[in-house]
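Enquirer: sharing a model that was predicted from the sequence below.
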Amino acid sequence: MMFSWILISLLVRFLKAQEKHVVVYAQIGGTAILPRDVSVISDKESSFYVNWYIGNDQTNLVIYKNPQSGIQKGKDVKTHASLSSDFSLQISPVQDFDFDVWRCEQHVLTNKFVKTYKLYRVTIPAVPAVMPGDSLSLECKVDTSSAKTLVTWIPPENSNCSQNELYGSKISFEVVKCHSGVWTCKVNYDGREAKATTTVSVIDLSLSGPIYTSVSSSSSSSPSYTVNIPCSLFSNIPWSVLNKTGLRGGSWSFTPLSDRNKHLSLLSLSVGPVVRWDVTKDTDSKVKGRELKDQDLSFHNLPVSENIRGQYNCSLDFKSKTLRSTVKVEVLSVSRSGGSQVYEGQSVNLTCTLGHPLDPDLEVKWICRSCSTLPSSPFLSIPKVTREHSGQWTCELRKNKNRLTYAVLSLNIEKAPVDIWLCVAISSGVVVFILLIVIAIIVIRRHRQVMMYRRRKTRFCCCKAPQPQGFYKT
């Protein structure tokens, strides 16, 4: 009977001791702070001691502070522990064996103050990579303790996505692109809070606006020779994860501006230990493949010309769906009318175009060294050029006053040589002389024709009575 009472008494003491533990929540790999009770001893007092132990006994001394030697760690300590400025215990990163009872002893003179803590887990099971439209569940598991807990989920801080907090240890939702990132599980308990995080990886392709580049009448004045067409994964996901998700391949294709019904295959994705873009059959020899070592799927070093105008389609093929991203490539070109040489006095027309009418938010601006004000029009006409018009003519493509790209045209106006005018004068004289000869010949021939016509006419005469013929006397 006495033995039973002893057991009951020990059990009651154990339960009471358990109830006195200060509850602290933390995630493996995170940070846990066990706050020292500063109400019993102020940290401004220099002659006090602080000892931190792990476990129920006093043999596992982790770290301590004393006036003589300062802050020291115990022997064979594996815990990543340190003391903060007020000598509270900080554990970072938290490891599996840290979830135990912790004991803080404070000594000043003959006074001793003891406080115990219990470290509890906050666990978030890992989730696989998902695609937009998939259903995803997140769960924040909190170890049971004497503290009452409230769990709140905080979504990533991404634009175009709801930032409303979600309540409950388990939540489910349909995935959109902006759900990619770090989700935080916030646990409120006993006036304190703990945070655990998990990363949600959404597999999707990043969107890109139009790419603007340019060519001119001479390749030497073109601002660029090649262009990279961007395409990348929205999240930083390793290829090994993509392969586990069911990646089968991918491709780059091209729809030219001149023929929107034509689709040309450029590159195909080779999936395996080495991931690379391979050039497809019958593709232009200027297109080159490359090995992919990161999430950059861009089409590199495409030679710039007017023929690359159009839409480029980047795609990744999975078992469940195909992800696509479209990039529009605009090529600004500038040209002039006339032959290879332009002389003073001639009229010249300059053209700056994307190969199609400009969008309402786009405009062109002509820049000339000797010109003051030029109209903002893709077409510029110079009725009579002079030597002052020689030099570089720059056509800038602008959007909201910002320059997108530009093309340069070198205009060389030459003075007409004297021998050319002499040839023109001689040629004109010869032509006039020939015309006069032709006119004279025509007049003479007409005159002869009239005279011959008159001679061929038959003449009739009226005669008197016939006279006798022969000899006779009168």
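Expert: That came through, no problem.
Enquirer: could you use CA atoms for every contact and neighbour count after this?
Expert: Fine.
Enquirer: look up the closest residue to the spatially most central residue of the chain, ignoring the ones flanking it.
Expert: With distances taken as Cα atoms, centre = their mean, Ser208 lies nearest the centre of the chain, 4.8 Å away. Excluding the flanking residues, the one nearest Ser208 by Cα to Cα, 6 or more residues apart in numbering is Val327, at 6.2 Å.
Enquirer: how many neighbours does the one you found have?
Expert: Look at Val327: counted by other Cα atoms under 10 Å, it has 19 neighbours.
Enquirer: now do the SS call for Glu453.
Expert: Let me fix one detail, which is that residue 453 is Tyr and not Glu. Look at Tyr453: counting by DSSP: H, G, I helix; E, B strand; the rest coil, its state is helix.
Enquirer: residues near it, how many?
Expert: The burial count for Tyr453: 9, using other Cα under 10 Å.
Enquirer: before we move on, what about Asp359?
Expert: 8.
Enquirer: confirm that Leu119 sits in a helix.
Expert: No: using three-state DSSP, the assignment for Leu119 is strand, not a helix.
Enquirer: wait, isn't it in contact with Ile28?
Expert: No: counting by Cα atoms under 8 Å, Leu119 stays clear of Ile28, with 11.0 Å between them.
Enquirer: out of these two, which sits in the busier spot?
Expert: Leu119 (23 against 19).
Enquirer: from the chain's centroid, how far away is the longest strand along the chain?
Expert: Secondary structure assigned by DSSP state E gives strand 322-336 as the longest strand of the chain. Offset of strand 322-336 from its chain centre (Cα atoms, centre = their mean, to the nearest Å): 14 Å.
Enquirer: and the comparison structure, right after this:
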Amino acid sequence: MESSGTALSCMPAAFLLLHLGLISSMVHQNEFQTGLVGGDVTLNCTGILPDSQLPRDSVVSWKYSDTLLWRMEKDRRVWRRPTFITGRSDIKMQYKQLKLWNLNLSDAGIYTCEYGTHKVRTSLHIVKLTISSDGHFLQNEAPELNLTQNSPSPLPNLSITLFDNNNKRVTPELQSKSRQEYIVNLKKLETMDSGTWVCQVHSDSPLINQDISFAVKVLGFQNPVLERKYATVDSTVILSWRLNSQKIKWNKGFTGRLNWKKQESAKSHELLDFNVTAQGQLHETKKSNDLFFEIPESKPESSIEVKLPKVHFNHSGQYQCQLEYKGRHAQSKIELVVMKVSANPAGPLSRGANVTLTCQVSGPLAPGAFLRWERVNGTKMDTKNSKQREVKLEVNISAAGLWSCHLIEDSDKKISFHYRVEEASVWINNVIIGASIGGSLLAFALGCLCITSGVSWQRRRQRAKRMAQARQHLLENKTCQCQHRLKK
């Protein structure tokens, strides 16, 4: 009795297990997958046998929602492609995988693979990332990123993390946010920001960890935004702006111009304009004769250069190179500072006299910069400094020699102008001494001539007296040379 009771009690349990097994075999298998707009994705028909092992009477189909996409029955394959994936889908036959490419936001939805009583439902989530200006920027422009998502289920709350071209994390400014669209602003870009950036998209439910790469190209100058160049009057100067278009492979055309003005508030003069083709060829056109300059024939690739063969003091000022691309502008300036030196009075320095040396720069100078006069191989007493940022320095001197004016910035001599002061007193004294000696020698020669002329003894005596007087005169003038000859 106990054994039959046990057997009867097991029957309902066995029936329940069988029933549960039948139900489980018909339960749908759910999967989740993320795709990117413009990219591709492969949806799996999970659990299906390889094509070579499937029975010949197997029926396999793919559906989008309730729309039939593809069906295979008794080795007969039928496509029912709706227009939204025409030309953008295919079946990988071995495992009946559905491949989609060139994805759109509208491709999001439920894709179902059916074979026998088995169904695999894949929820396809689509994300679209766009960057303003198609990723092409000029210096100091701030890009805008737009992240949009589409899903058949409720839209998840996404978190966005950005990494720059050096894989350093960047904190963007969130401009607006909704479950469907996120807009963020980046910092102002510099030329060194060119490269591949990564946008990391994350969600906990459903689990999304998607890295989206995008290219950033920043067209601009490899020079600093503001650069100072120093020159002395009559020297040769070359001003150069190096573009990075070849380095970043900027395959789009752009234009630009070079302007000069004496100072910030002065009228601007266009010196030249240029254009660069998508193939990187540079064409320049000279526009102005207000300033004498040359365009060097030989120069580094992707460089704008002008040559000033003989700098004048009024050539100083701001030289601004400006790029133009699709109505946007980027610029770089070179501030040319010119130094000149003068003396008052000009010419050789007489003994006991003074001269004023003046050193002047066209300015303005950088903070902390100053001028210095010093005598080469002189003492500290021969040195004079200006106040900071003064553009003119005078020094009164009484010593001849080589004097130098320096423009010093951050303990660095940016430029020096050497001026030699000649000694005038040496030449003047030689003239005076020479005249004195010449007159005495002339008197001595006349006396000697008279002695040898055969005149009378009386005359000789008189002439001897005059010679004694001449000798006395020579002694008074301390003319050693004449005294030596008289003794002979």
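Expert: Arrived safely. Note that the coordinates shown come from a computational prediction; the quantities given were computed from them, not determined experimentally.
Enquirer: and the TM-score between these chains?
Expert: TM-score of the superposed chains, computed with TM-score structural alignment, normalised by the length of the first structure, equals 0.50; 324 aligned residues with a Cα RMSD of 5.4 Å.
Enquirer: one step back: what residue of the second structure matches up with the residue nearest to Ser208 of the first structure?
Expert: Aligned by TM-score structural alignment, Val327 of the first structure pairs with Ile334 of the second structure.
Enquirer: how close does the longest strand of the first structure sit to the second structure?
Expert: After superposition onto the second structure, strand 322-336 of the first structure sits on average 3.4 Å from its aligned residues (mean Cα distance after the TM-score superposition for the first structure).
Enquirer: buried residues in that strand?
Expert: 324-336 (16 or more other Cα atoms under 10 Å).
Enquirer: ditto for stretch 20-37 of the second structure
Expert: Quick answer for stretch 20-37 of the second structure (16+ other Cα under 10 Å): Gln29, Glu31, Gln33, Thr34, Gly35, Leu36, Val37.
Enquirer: can you put these in TSV and add secondary structure and distance to Val198 of the second structure?
Expert: Shown next, in TSV, are the buried residues of stretch 20-37 of the second structure (DSSP: H, G, I helix; E, B strand; the rest coil; distance: Cα to Cα, whole Å):
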residue	secondary structure	distance to Val198 of the second structure
Gln29	strand	33
Glu31	strand	26
Gln33	strand	20
Thr34	strand	17
Gly35	strand	16
Leu36	strand	14
Val37	coil	15
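Enquirer: between those residues, which is nearest Gln320 of the second structure?
Expert: Closest approach between those and Gln320 of the second structure, by Cα to Cα: Val37, at 42.1 Å.
Enquirer: distance of Gly195 of the second structure relative to Asn244 of the second structure?
Expert: Counting by Cα to Cα, to the nearest Å, the separation of Gly195 of the second structure from Asn244 of the second structure is 13 Å.
Enquirer: neighbour count for those two, which is higher?
Expert: Asn244 (20 against 15).
Enquirer: coming back round to it: test my guess that the residue nearest to Ser208 of the first structure contacts Arg309.
Expert: No: in this structure, Val327 of the first structure is not within contact of Arg309 by Cα under 8 Å, at 10.8 Å.
Enquirer: overlap in contacts, these two.
Expert: With contacts taken as Cα atoms under 8 Å, 6 or more residues apart in numbering, Val327 of the first structure and Arg309 have no neighbour in common.
Enquirer: list the buried residues of the helix or strand containing Asn429 of the second structure.
Expert: Taking DSSP states H and E as the criterion, Asn429 of the second structure maps to helix 425-451. Residues of helix 425-451 of the second structure classed as buried by neighbour count (16+ other Cα under 10 Å): Ile437, Ser440, Leu441, Ala443, Phe444, Gly447, Ile451.
Enquirer: do the same with stretch 155-168 of the first structure
Expert: Buried residues in stretch 155-168 of the first structure (16+ other Cα under 10 Å): Pro155, Pro156.
Enquirer: hmm, who's touching it?
Expert: By Cα under 8 Å, 6+ apart, stretch 155-168 of the first structure touches Leu150, Val151, Thr152, Trp153, Ile154, Cys178, His179, Ser180, Gly181, Val182, Trp183, Thr184.
Enquirer: which PyMOL command selects the buried ones in those residues?
Expert: To isolate the buried members of the contacts of stretch 155-168 of the first structure in PyMOL, using 16+ other Cα under 10 Å:
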select buried, resi 151+152+153+154+178+179+180+181+183+184
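Enquirer: got the contacts of stretch 155-168 of the first structure as a markdown table, with distance to Ser305 of the first structure and secondary structure columns?
Expert: Output for those, formatted as a markdown table (distance: Cα to Cα, whole Å; DSSP: H, G, I helix; E, B strand; the rest coil):
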| residue | distance to Ser305 of the first structure | secondary structure |
| --- | --- | --- |
| Leu150 | 62 | strand |
| Val151 | 58 | strand |
| Thr152 | 55 | strand |
| Trp153 | 51 | strand |
| Ile154 | 49 | strand |
| Cys178 | 36 | helix |
| His179 | 40 | helix |
| Ser180 | 38 | coil |
| Gly181 | 39 | strand |
| Val182 | 43 | strand |
| Trp183 | 46 | strand |
| Thr184 | 49 | strand |
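Enquirer: farthest-separated two in the contacts of stretch 155-168 of the first structure?
Expert: Leu150 and Cys178 (25.6 Å).
Enquirer: from the chain's centroid, how far away is stretch 321-329 of the first structure?
Expert: 12 Å.
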